[in-house]
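**Q** I'll drop the sequence and a predicted model, then ask my questions.
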Amino acid sequence: MAALSIDLYLASSSPRRRELLAQLGLRPRLVAAEIDETPAPNESAEAYVTRIARAKARAGWTTLSAPAQRPLLAADTAVVVDDRILGKPVDAEHALRMLALLSGRWHSVLTAISLLSAATDPERPRGSDDGTPGGQPPREHRVLVRTEVRMRPIGRHEALAYWASGEPRDKAGAYAVQGRGAIFVESLRGSYSNVVGLPLFETAGLLREHGIDPLAGEPAPTP
């Protein structure tokens, strides 16, 4: 049980999510979760992040050996303005356009979390071939978190200097609230860690439902 209190699977390549889980004293074990993240036609931002988080979780779950002894967490975060999802910038001009769109106004950051754990169904024979570890579909808990962020006006020269720092290159919305991008953030309503990539309050609540208490035992070393 001690190992379960500090360990879970993480279906994500995001170093920021791994670092945030380490803040809770957890040692995430990374698993592959390759999926198509193309938005569906007319799909809302809420529906998109929820669908992608679930798809990541299920893709990661199928890679686990049976039976899965630890829960698996997956998440997806989107920066949204005017009902548009802002992805990662492909080049400097793309980043400048996104920062100009965010400049001097509010936008939303949405994160969907999907947490899977092994379930035992006494009426379902073990070894059923449904593509899940142990032959049984996992239990799933989901949550969707929204944070509102207001940016101060951002001049083009500032946006160019920010791009030159290298920080925006792999960040949705072309900024990082946990880095230099914080100088643009005038106000924030909701979870700060959600804007970084994983809302820790809600994540801890889901983990407790699955038998993992981040406050139990000694903190695990940072991965």
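**A** Everything's here; your move.
**Q** all contacts plus neighbour counts: C-alpha atoms, from now on.
**A** OK.
**Q** hang on, Tyr9 in a helix?
**A** No. Looking at Tyr9 with DSSP: H, G, I helix; E, B strand; the rest coil, it is strand, so not inside a helix.
**Q** A further structure is provided below for comparison with the first:
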Amino acid sequence: MLKNLPPIILASKSPRRQELLQLMGLDFKVVLREVDETYPEGLTPTEIAVYIAEKKAKAFDEVIHEEIVITADTIVCLDGKILGKPENEEHACEILSDLSGNRHEVITAVCLLKNHQLTSFYEVSEVFFKTISEEQIRHYISTYAPMDKAGAYGIQEWIGLVAVEKINGSYSNIVGLPTQRLYEELQKLVD
């Protein structure tokens, strides 16, 4: 159990990230600030995720005092190409069709802001999808509406149960926060 933690702010509207922090036994409040998530050209996917997570944290630098702010950004990559959140159901179908039968990477970068200091890190998890039919893809999209998810799916949902053959790396990272690493980094801030 982490002791002597100052108040924690989670700067994310993701219910999955909120649930993960609750499961970690952390007390936190959710505070949101609008941040432009554009990034400079030429960055690698991991650099993009870190850049955006840090940009989200910097939006709090002048308004926090004792708190630790946790921000994150998750990117799904297939063959080096970033697959963002789907624009509509057809786009979600295209993304999931591309993932079908392939290996992709999920990168989550996390930034901790405390006392005007940024601590950033990221984890990369590999996800192996079995081949799935268009009917299965359409069932998933119509039932779970994954429009708010990078890569158009949530591993904790139906599609993760039936289509994911295996993963290499952190499961919680794929959900949205690399919890084991986050725990270690929070511990370092209070030691």
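**A** In hand now; what should we look at? In this text the structure is predicted, and so the values were computed from the model without any measurement.
**Q** what's the spacing between the nearest residue to Val31 of the second structure once chain neighbours are set aside and Leu189 of the second structure?
**A** Leaving aside its sequence neighbours, Val31 of the second structure sits nearest to Ala11 (CA to CA, 6 or more residues apart in numbering; 5.2 Å). In this view, Ala11 of the second structure and Leu189 of the second structure are 18 Å apart by CA to CA, to the nearest Å.
**Q** of these two, who's got more company?
**A** Set side by side, Ala11 of the second structure and Leu189 show more neighbours around Ala11, with 23 against 15, by other CA atoms under 10 Å.
**Q** quick one, what contacts that one?
**A** For Ala11 of the second structure, the contacting residues are Val30, Val31, Leu32, Arg33, Lys56, Ala57, Val69, Ile70, Thr71, by CA atoms under 8 Å, 6 or more residues apart in numbering.
**Q** out of those, which end up buried?
**A** Lys56, Ala57, Val69, Ile70, Thr71 (16 or more other CA atoms under 10 Å).
**Q** neighbours around the corresponding residue of the first structure for Pro178 of the second structure, how many?
**A** With TM-score structural alignment as the criterion, the equivalent of Pro178 of the second structure in the first structure is Pro199. Residues near Pro199 of the first structure, counting by other CA under 10 Å, number 27.
**Q** could you dump the buried ones among the contacts of Ala11 of the second structure to a markdown table with secondary structure and distance to Leu83 of the second structure?
**A** Below are those laid out as a markdown table (DSSP: H, G, I helix; E, B strand; the rest coil; distance: CA to CA, whole Å):
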| residue | secondary structure | distance to Leu83 of the second structure |
| --- | --- | --- |
| Lys56 | helix | 20 |
| Ala57 | helix | 23 |
| Val69 | strand | 27 |
| Ile70 | strand | 24 |
| Thr71 | strand | 20 |
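**Q** now the residue of the second structure most remote from its centre: how far from Asp191 of the second structure?
**A** What lies farthest from the middle of the second structure is Glu135; by CA atoms, centre = their mean that is 27.2 Å. Per CA to CA, Glu135 of the second structure is found 52 Å from Asp191 of the second structure.
**Q** just the helices from the first structure, written as ranges.
**A** Assigned by DSSP state H, the helices in the first structure fall at 15-23, 45-61, 92-102, 156-164, 192-196, 200-209.
**Q** Ala174 of the first structure is nearest to which of those?
**A** Across the helices of the first structure, Ala174 of the first structure has its closest neighbour in helix 92-102 (5.5 Å, CA to CA).
**Q** what's the closest one packed up against?
**A** With contacts defined as 3 or more CA pairs under 8 Å, 6 or more residues apart in numbering; DSSP states H and E, the packing partners of helix 92-102 of the first structure are helix 156-164.
**Q** just give me the mean distance for the helix it packs on relative to the second structure.
**A** Average distance, helix 156-164 of the first structure versus aligned residues of the second structure after superposition (mean CA distance after the TM-score superposition for the first structure): 0.8 Å.
**Q** between helix 92-102 and that helix, find me the angle.
**A** Angle, helix 156-164 of the first structure to helix 92-102, by axes from the mean of the first three to the mean of the last three CA atoms, to 10 degrees: 130 degrees.
**Q** Provide the aligned range in the second structure for helix 156-164 of the first structure.
**A** Under TM-score structural alignment, helix 156-164 of the first structure corresponds to residues 134-142 of the second structure.
**Q** can you tell me the closest non-neighbouring residue to Arg18 of the first structure?
**A** In this structure, Arg18 of the first structure finds its nearest non-sequential neighbour in Pro28, 6.6 Å apart by CA to CA, 6+ apart.
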